[in-house]
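Visitor: generate a structure from the sequence data that follows.
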Amino acid sequence: MADDAPGGGSPLPNPGVGLGSVEKYPKELAWQTRPPYRVVSRDEFGEVKWKGGCHCGRVTYEVNREQPLKAKYCHCRGCQVVHGAPFQWAAIFQKSDISFINGADGLAFYASDRKTTKYELPTKVSCAYCRTPIMDEGRNMCLLFPGTIHFGDSQEEQDAWMKAFEISCHIFYSQRSLNILDGKQKWSGMDENSDLVDDYGKKV
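Guide: Alright, predicted model coming up:
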């Protein structure tokens, strides 16, 4: 387990171990009793379709849905800065589709709009030790980063991973750091709520 915890101090307790009912769990930590942080049995979670984790291996998770509800590239400046990359690759899942093996243990949180490391939604979730970004948790959904998913060693397995998480669109393309000539749908801001633009950012 990581020595770090959100906001410093010792790691958060595991809600799946020795804490009894949800009613007995501290109110300020009640979110740990809900997906994707609540530790669940294999029978309850169902068949595992994907496994993933951080760079150092302290944080691991499983996914029980074959394909995300939607996958997209986000080009907003916030994602560029936080990820240190031209864009963020995000796959949208229901919270119940994801299960962290060790619950909240070893995770760090950052609510970017309030610049706090307290657990407040929406929040960015990463490994508290190696700092690998894992996902963004919204109020209703999780935006999981497919780059953290283990897809196997064969070309066939990699092809299946690429197909499952192929994006449907780009968002905030007006803030892009490079042109991407992939012919995918591109939105100047949020998808379905901004102007459609071409590969070069011109309104269509």
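
Visitor: please count neighbours and contacts with C-alpha atoms only from this point.
Guide: Will do.

Visitor: shouldn't residue 90 be within a strand?
Guide: Yes - Residue 90 sits within a strand when classified using DSSP: H, G, I helix; E, B strand; the rest coil.

Visitor: and after the longest helix seen in the chain, which helix or strand comes next?
Guide: Under DSSP state H, the helix in the chain containing the largest number of residues is helix 155-164. As assigned by DSSP states H and E, the chain's next helix or strand after helix 155-164 is strand 169-171.

Visitor: which residues sit against the longest helix of the chain?
Guide: 66, 67, 68, 151, 152 (CA atoms under 8 Å, 6 or more residues apart in numbering).

Visitor: repeat the analysis, applying 10 Å as the threshold.
Guide: Taking CA atoms under 10 Å, 6 or more residues apart in numbering as the criterion, the residues outside helix 155-164 that touch it are 50, 66-68, 70-71, 91, 146-147, 149-152, 166.

Visitor: any idea how far that helix is from the chain center?
Guide: Here helix 155-164 shows a centroid-to-chain-centroid distance of 19 Å under the convention CA atoms, centre = their mean, to the nearest Å.

Visitor: next one: stretch 50-59
Guide: Taking CA atoms, centre = their mean, the mean C-alpha location of stretch 50-59 is offset from the chain mean by 12 Å.

Visitor: look up how far residue 105 lies from residue 123.
Guide: Using CA to CA, to the nearest Å, we find residue 123 at a distance of 16 Å from residue 105.

Visitor: hang on, the earlier thing: and the longest helix of the chain, what's buried?
Guide: Under the neighbour-count criterion of 16 or more other CA atoms under 10 Å, helix 155-164 has 161, 164 buried.

Visitor: and residue 119, how far from residue 36?
Guide: Remark: distance between residue 119 and residue 36 (CA to CA) = 14 Å.

Visitor: of the two, which one has the most company?
Guide: The residue with more neighbours, out of residue 119 and residue 36, is residue 36; 24 against 18, by other CA atoms under 10 Å.

Visitor: quick one more, to check against the first:
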Amino acid sequence: MASENPSASEQWQHEPPYKIQGGDEFGAVYWTGSCQCGRVSYKLNREKPLDAKYCHCTGCQVLHGAPFQWAAIFHKSDMTFTHGHQGMDFYKSSEKKRVHDLPCKATCSYCHSPIMDEGRNVILLFPGLIKGNEKGNADVRRVFKPR
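Guide: I've put the predicted structure just below:
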């Protein structure tokens, strides 16, 4: 019989952004996003990111196979995954381990699209995966413009 209280090593599965939240609990949805195959999808309840940036570090260049990555920063509570942590793989690059141990990177376990970099308090999402919101705002480039 499963315990009602998750162990400390599993607690992250029951906290944002992995905690599945409905409309009343989560609030207004401004943006949606998904991996390339659509198996991992999420919603955002913040209209604008806390910040947006281009990162040119070597780690990002290797991960994305490009000279830089475009990232938008959100609080973890600004996001909810449709299926919790299901369908996702995690990688802790500093230890070269496939484990959810912060900070870490999250990808779709099927198509391997990078979903986010997860820190202790914030997440870095990739605006190329984000789609317009319920209000018809599809101008991701303007709203998520790096500062």
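
Visitor: give me the TM-score for this pair.
Guide: A TM-score of 0.92 describes the superposed chains when it is computed by TM-score structural alignment, normalised by the length of structure 2; 144 aligned residues with a CA RMSD of 1.6 Å.

Visitor: returning to what we had before: pull out the buried members of the contacts of helix 155-164 of structure 1.
Guide: Buried members of the contacts of helix 155-164 of structure 1, counted by 16+ other CA under 10 Å: 50, 67, 68, 70, 71, 91, 146, 147, 149, 151, 166.

Visitor: the fifth one maps to what in structure 2?
Guide: Superposed on structure 2 with TM-score structural alignment, residue 71 of structure 1 falls opposite residue 52.

Visitor: the last one too?
Guide: Matched across to structure 2, residue 166 of structure 1 falls on residue 145, judged by TM-score structural alignment.

Visitor: residue contacts, its match?
Guide: Each residue near residue 145 of structure 2 by CA under 10 Å, 6+ apart is listed here: 48, 49, 51, 52, 53, 54, 70, 71, 72, 127, 139.

Visitor: what sits closest to the most centrally placed residue in structure 1 if chain neighbours are left out?
Guide: What sits nearest the mean C-alpha location of structure 1, by CA atoms, centre = their mean, is residue 135, with 1.7 Å. Setting aside the residues directly before and after it, residue 135 of structure 1 is nearest to residue 144 in space (CA to CA, 6 or more residues apart in numbering), at 4.3 Å.

Visitor: what about the one you found, how many residues nearby?
Guide: Tallying neighbours of residue 144 of structure 1 according to other CA under 10 Å, which is how burial is gauged here, yields 25.

Visitor: just give me the match in structure 2 for it.
Guide: Counting by TM-score structural alignment, residue 144 of structure 1 lines up with residue 125 in structure 2.

Visitor: do residue 95 of structure 1 as well
Guide: Under the alignment (TM-score structural alignment), residue 95 of structure 1 pairs with residue 76 of structure 2.

Visitor: can you check residue 46 of structure 1 too?
Guide: If you follow residue 46 of structure 1 across to structure 2 using TM-score structural alignment, you land on residue 27.

Visitor: contact partners for its match?
Guide: When contacts are counted by CA under 10 Å, 6+ apart, residue 27 of structure 2 touches 21, 44, 45, 46, 78.

Visitor: from residue 47 of structure 2, how far out is it?
Guide: Counting by CA to CA, the gap between residue 27 of structure 2 and residue 47 of structure 2 amounts to 12 Å.

Visitor: shared neighbours of these two, which are they?
Guide: Here residue 27 of structure 2 and residue 47 share the contacting residues residue 78, scored by CA under 10 Å, 6+ apart.

Visitor: where do the strands sit along structure 2?
Guide: Shown for structure 2, the strands assigned by DSSP state E span residues 31-34, 41-44, 51-55, 69-75, 79-81, 88-91, 104-108, 114-118, 122-125, 130-131.

Visitor: can you list those in JSON lines and add distance to residue 63 of structure 2?
Guide: Output for the strands of structure 2, formatted as JSON lines (distance: least, CA to CA, whole Å):
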{"stretch": "strand 31-34", "distance to residue 63 of structure 2": "18"}
{"stretch": "strand 41-44", "distance to residue 63 of structure 2": "21"}
{"stretch": "strand 51-55", "distance to residue 63 of structure 2": "11"}
{"stretch": "strand 69-75", "distance to residue 63 of structure 2": "9"}
{"stretch": "strand 79-81", "distance to residue 63 of structure 2": "22"}
{"stretch": "strand 88-91", "distance to residue 63 of structure 2": "11"}
{"stretch": "strand 104-108", "distance to residue 63 of structure 2": "10"}
{"stretch": "strand 114-118", "distance to residue 63 of structure 2": "8"}
{"stretch": "strand 122-125", "distance to residue 63 of structure 2": "14"}
{"stretch": "strand 130-131", "distance to residue 63 of structure 2": "19"}
